[in-house]
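*Asks:* no letters, just coordinates:
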C-alpha cells in the first residue's frame, strides 16, 4: 500500500495531514486531538531527554558536551512538531542524532512510533534496524559506566521492539476501523441498490397490472364505439347493446383504475408478486372472463380441462388468467368476429398450460393502434413465475399465444 493510498484510507481524525503530495491546498488544519497528541509526544520526548541529560551529566562528561547534548535534545523535541510532514526523514535524522547525543533518544522513540503508525512495514523495518544499530554504536561511543554493553544492547532491542510493536498495533487498529467503515458504507450502498431494485420491480408489476386490467376494458369500449361509428344504420337493438357494453366497460375500467390507484396509495408496497390489498383473479374466475367476452359479442370457446381449478396455486392461476385476458384482448382488437379458442390443461407436477388461438379475420380489419407492451408484459410475467411464453402467427394466418407455468405437486 502506498503512502497516498493509506492517506486516503485513514479516517480524517487519524490521517497524516501533511503527507508528501498533500501540501498546499490539500493540507488539513490541526484539530484539538492533533494538538493534544503533539503536546503529549513533545512532553514524553522532553521527559526522556531530561533523564538522559541527568545521566550524561553525572558520569563526568565535559560541560561543553553536556551543553551540546542538551541543545541537540531540545532541537530534536522541537522537530517532532513536523513529524507529520516528514515522518521518514525526521526519523532517520533523529536516529543519527541520538547515536551521538543520548538526550535525543526520547524524540527518536516518538519519531519511530509515528513512522510505524503511518508508513508500511518495509520502511519501518529499515529505520528500526538503523536505530538499533545506532543504539549499539552509542553504547560504544558514549558508554554508561553503570550499565554493561550487553545490558545496553538488550535494553535497546526491547525498546525498539516495543515501540514498533505498539505502532503496528495502532496502525492495524486504524486499518480495521477503516475496513469496518468501508464495509458499513458498502452495506448501505447495497441496501440502497436493493431498495431501488425493489421499487423498479414494483413499478414494473404495477405497469403490468394496469395494462392487463385496463387494456381489456378499454378494448371493449373501443371496439363497440368503432362499430357504432362504422355502422350508423345498425338496428336499434344492436346500438343499444353496444351502448350498454360501452357504458359497462367504461364503468369497469374506472373501477379498475381506482383499485390500482388505491394500491399505489397503500402504505404496504407491492413486492412484485401482485399480492396487494384488492381481490385478485384466479383460474376459477376464467369462466367469468369468457362469459364477459361473450356478452361483448365475441365468439369464445373454452376448453377447460382442469377438474378442480381451486386447487391451482393462486399466483399460477392469476398469471394464467392475465394471459387469457390479454389473448382475448388481442383477438378482439386484431381479429374481430373470429372465433377464439381458450384451452387450459395441466396437472400438479406437470405444470399448467394455457393457449389462446384465433383464426385469421374473415374481413379486412381497420388498423388498431398497439405498442406490443402486452406481449412483452406477458413474457415477463411468465419468466418471473419460472415458466415460458410463446406467441406468433399460425400457418393459416391466425394468431396464437401459449404459456407454460410451473405447478408444484
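*Replies:* Everything's here; your move. Bear in mind that the values here come from a model prediction, so they are computed numbers and not experimental data. Numbering: from 1, shown residues only.
*Asks:* going by C-alpha atoms from here, please, whenever you check contacts or count neighbours.
*Replies:* Fine.
*Asks:* and residue 218, how many neighbours?
*Replies:* By the criterion of other CA atoms under 10 Å, residue 218 has 17 neighbours.
*Asks:* what do you get for the one 4 residues further on?
*Replies:* With neighbours defined by other CA under 10 Å, the count for residue 222 comes to 16.
*Asks:* show me what the lengthiest helix in the chain is packed up against.
*Replies:* Ranked by residue count and defined by DSSP state H, the top helix of the chain is helix 149-230. Applying 3 or more CA pairs under 8 Å, 6 or more residues apart in numbering; DSSP states H and E, one finds that helix 149-230 makes contact with helix 105-118, helix 121-141, helix 236-265, helix 314-334, helix 373-384.
*Asks:* to residue 69, which of these lies closest?
*Replies:* helix 105-118 (10.6 Å; CA to CA).
*Asks:* how far does that closest one sit from the chain's center?
*Replies:* Helix 105-118 sits 41 Å away from the centroid of its parent chain (CA atoms, centre = their mean, to the nearest Å).
*Asks:* presented hereafter is structure B, for comparison with structure A:
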C-alpha cells in the first residue's frame, strides 16, 4: 500500500514538473526569452532534472543540490526545483530545508537579471519566487510534523499495548501466587492430618478395631475434604471469567479447626476473646494464622499442647505458641517454609505486623511462637 502510494505521488510530481516546464516554455516563447536556440538547451537541461526527482525520497538533499544548476540556467526547471525543495522539507529537519530553500532562491537571481520578465521585472519575479518557495517549505514542514505525530501516536499505542500485556502477565503471575498460597493453606492442614493418622496406623499395633476404623474414617474424610477444596481452587483457576478466589473459611470455622486438631491428638488451649465485626480480610488472615500454627505444631512438635490467643485492643492480636520438645521430631511431611512466607505476605497485605520464631523463658524453656497484629478497623 505504501509503495503504491509513493509511486502515485512520484507520477503526480513528474506531471506537475512537466506542466510547469511547458508553461515556462510557452511564456518564454511569447516574450522572446527562449529565442536563439535556448529552448533546445532548456529542454536538454529540464528533462534530466525531472527524471532525477524519482530519487528525491531516498536522497532529498542530494537531489535538491543537483537541481541548483538547472534552476540557475532555465525557468523551465523551476517546477522540478520547487518539488525538490518540498521533498527536503518533508524528509529533513527545518534547518536543512531552510538553507536548501535559500540556495534555490539565490541560484535563479542571475538568470532573472539576464532575462527579466517583461511583466514582473527582476524584483517582482524574485518576490514571487520567495513566496512560492516559502509556501513549499511551510507545506513540507507541516507534512513532516503530521507524519511525526502519527508515528509518535503509533509508537505510543504500541508501547501502551506492550505495557498492557506486561500488566496482564503481572496480574496472571500474582493470581498464580495467590492460588498457590490458597492451595498450601487449605491442603497442608488436611494432608498433615492424613499423615498423622496414617503414621499411627503404621507404628501402633495395640489399637482396637474401633480405633482403627475411626482413624480410617478420619483419613477418608480428610482426603475427601482435601479433594473438594482442591477441586474448588482448580475450578477457579480454570474459570474463563476470572472469578475471584474467595476462601470459605474464617474465624466462624475456628471451632471445627480446633476439634480436628484435638481429634488428631493435639491439645489446644484456646482463648478466643474476639466478638466478631472484623473486616473480611482480617477475619480470614486470623484464621489462617491459627491454622498454620496448629499445622506446624502437629508436624514439628507432635503431642505438645498448643496455646491459641485471639484478643482485640487497638489491633487484633493473634498468637499461637507451643513448647518445643527436647528432641525435635522429624516431620512426616517435608516443609518448604512457604506457609510462613505466605502468612507474612497476608499480614502485610492486611496492613499488619507478623513475627515468628523460638523464644526462651528465663528458665530456658523454648517456645515456638507465631504472632501477628492486624488492624481491626473496616
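*Replies:* Everything's here; your move. Just so you know, these numbers come straight off a predicted model, no measurement behind them.
*Asks:* still on that earlier bit, most packed of the helices and strands packed on helix 149-230 of the first structure?
*Replies:* By mean neighbour count, with neighbours taken as mean count of other CA atoms under 10 Å, helix 105-118 ranks first of these at a mean of 27.
*Asks:* what's the mean deviation for that helix versus the second structure?
*Replies:* When the second structure is overlaid, helix 105-118 of the first structure sits 0.6 Å from its aligned residues on average, using mean CA distance after the TM-score superposition for the first structure.
*Asks:* how about stretch 37-57 of the first structure?
*Replies:* Relative to the second structure, stretch 37-57 of the first structure is 0.8 Å off (mean CA distance after the TM-score superposition for the first structure).
*Asks:* what span of the second structure is the longest helix of the first structure aligned with?
*Replies:* The aligned range for helix 149-230 of the first structure in the second structure is 122-203, by TM-score structural alignment.
*Asks:* check stretch 76-96 of the first structure too.
*Replies:* The aligned range for stretch 76-96 of the first structure is 49-69, by TM-score structural alignment.
*Asks:* what's in contact with that stretch?
*Replies:* Stretch 49-69 of the second structure is contacted by residues 10, 13-14, 17-18, 70, 77, 80-81, 83-85, 87-88, 91-92, 100, 103-104, 107 when judged by CA atoms under 8 Å, 6 or more residues apart in numbering.
*Asks:* which parts of that stretch are buried?
*Replies:* 49-50, 52-54, 56-57, 60-61, 63-64, 67-69 (16 or more other CA atoms under 10 Å).
*Asks:* stretch 28-48 of the second structure now?
*Replies:* Going by 16+ other CA under 10 Å, stretch 28-48 of the second structure has these buried residues: 28, 33-34, 39, 42-43, 45-47.
*Asks:* show me which pair in those residues is furthest apart.
*Replies:* So, the buried residues of stretch 28-48 of the second structure by CA to CA: farthest apart are 33 and 47, at 19.0 Å.
*Asks:* distance to residue 265 of the second structure added to the buried residues of stretch 28-48 of the second structure, as a markdown table?
*Replies:* Listed next are these as a markdown table, based on distance: CA to CA, whole Å:
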| residue | distance to residue 265 of the second structure |
| --- | --- |
| 28 | 115 |
| 33 | 118 |
| 34 | 117 |
| 39 | 115 |
| 42 | 111 |
| 43 | 110 |
| 45 | 107 |
| 46 | 105 |
| 47 | 104 |
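*Asks:* from the residues you listed, which land in strands?
*Replies:* Counting by DSSP state E, none of the members of the buried residues of stretch 28-48 of the second structure fall within strands.
*Asks:* out of the residues you listed, who's nearest residue 258 of the second structure?
*Replies:* For those, the nearest to residue 258 of the second structure is residue 47 (99.1 Å; CA to CA).
*Asks:* the buried residues of stretch 49-69 of the second structure in helices, which ones?
*Replies:* 49-50, 52, 60-61, 63-64, 68-69.
*Asks:* residue 105 of the second structure maps to what in the first structure?
*Replies:* Per TM-score structural alignment, residue 105 of the second structure is aligned with residue 132.
*Asks:* spit out the contact partners of its match.
*Replies:* Residues in contact with residue 132 of the first structure (CA under 8 Å, 6+ apart) are 156-157, 160.
*Asks:* no further queries at this time; thank you.
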